[in-house]
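Visitor: fold the stuff below for me.
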Amino acid sequence: MVYQPRMRKRVNAYPIRRAPDGSAFQKCERCGRSVAIALADMHECESNNSLKKLKRPRQSGNVKSQNIEDQPRSAFRFFMEELLDIHKEENEIAIDSKGFEMWKKMSKQARQPYLVKAEKVNSAHTKALLEEENDMSWVK
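Guide: Okay, here's the model as predicted:
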């Protein structure tokens, strides 16, 4: 059996558009931003300037750093952290599976302390976020 030679497709390779200096970017005459030449026809100067930007106040040296303890967590996460503290020497994977089974079998009254802890941390985190949002100023 004889194979027929394949017809090769002719590909028109257009040269990449370049700025006069040879780069693939050029500065916009209106806004002065560097724009890719391939995307220059889609560039809109007015829309870029009209967007509102969120301006954060400058942070001073006495800013409180955020700890992992301040992050919101679920009641199950609190339970697992306590379980890991109790069983430090055991295999973590075995502790995870054991903890999951214990959590499923646990009654609502036994889960209550963890739910209270989680709600307390989550509400404090939400309050901190709202305070941070109120401290920010919007600038045109």
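Visitor: rest of the way, CA atoms for contacts and neighbours
Guide: OK.
Visitor: list the helices and strands the helix or strand Ser123 falls within packs on?
Guide: Using DSSP states H and E, Ser123 sits within helix 108-135. Packing contacts for helix 108-135, counted by 3 or more CA pairs under 8 Å, 6 or more residues apart in numbering; DSSP states H and E, involve helix 75-86.
Visitor: which positions within the helix it packs on qualify as buried?
Guide: The neighbour-count check on helix 75-86 (16 or more other CA atoms under 10 Å) flags Ala75, Phe76, Phe78, Phe79, Met80, Leu84 as buried.
Visitor: please generate a structure for the following sequence too, so the two can be compared:
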Amino acid sequence: MAYQSRSRKRVNALRRGPDGSAFQICGSCGISIAIALADMHECESKMEVRKLKVEEVGFRFEVEQRFRDEPRSEFRFFMESFGKNYDTKNYIEMDRKGSETWKNMSSEERLPYVIQAKTVNDAYYEKLLKESED
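Guide: Purely as a prediction, here's the structure:
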């Protein structure tokens, strides 16, 4: 039996700089980066400019404003008020105590949060209906 000859695989070589190195120094920030990854490199100075643009537009304010208008559950409203009154910065412990408190609350104690959630949800659905009509 005779074996058939295989065609050879071509391997593309890595791109190299003028000195033969696989790294080059960025002209704006001075960091040594791999040539193969040079097109994905973002300088810190570019990132600072991007942050300034986001802050100028007021992106964070718009996100907070949209979040307030979105529908949320009664438990979410309770946890927001519970977090304001809870003084420890340990969020896991705060979530545990908040969920235990919510489970032990009676329906009368939950009523303000239910009403608050219902008003926000109704306003949200009314806004959706107006947008769909327009």
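Visitor: distance to Trp103 of the first structure added to the buried residues of helix 75-86 of the first structure, as CSV?
Guide: Output for these, formatted as CSV (distance: CA to CA, whole Å):
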residue, distance to Trp103 of the first structure
Ala75, 10
Phe76, 7
Phe78, 11
Phe79, 8
Met80, 9
Leu84, 14
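Visitor: ok, the residues you listed vs Asn91 of the first structure, which is closest?
Guide: Distance to Asn91 of the first structure across these (CA to CA) is lowest for Leu84, with 9.8 Å.
Visitor: follow-up on the earlier one: list the helices and strands the following helix or strand past the helix holding Ser123 of the first structure packs on?
Guide: Later in the chain than helix 108-135 of the first structure, the nearest helix or strand by DSSP H and E is strand 137-139. Here strand 137-139 of the first structure touches strand 53-55, going by 3+ CA pairs under 8 Å, 6+ apart.
Visitor: show me what the strand it packs on is packed against.
Guide: Secondary-structure packing of strand 53-55 of the first structure (3+ CA pairs under 8 Å, 6+ apart): strand 137-139.
Visitor: show me what contacts Tyr113 of the second structure?
Guide: Glu74, Phe75, Phe77, Phe78 (CA atoms under 8 Å, 6 or more residues apart in numbering).
Visitor: average offset between the strand or helix carrying Thr101 of the second structure and the first structure?
Guide: Counting by DSSP H and E, the element that carries Thr101 of the second structure is helix 91-104. Aligned to the first structure and superposed, helix 91-104 of the second structure gives a mean residue distance of 0.5 Å (mean CA distance after the TM-score superposition for the first structure).
Visitor: now do that helix against helix 74-85, angle only.
Guide: Angle of helix 91-104 of the second structure versus helix 74-85, following axes from the mean of the first three to the mean of the last three CA atoms, to 10 degrees, is 130 degrees.
Visitor: tell me which residues of helix 91-104 of the second structure come out buried.
Guide: Buried positions in helix 91-104 of the second structure, judged by neighbour count with 16+ other CA under 10 Å: Met94, Gly98, Ser99, Trp102.
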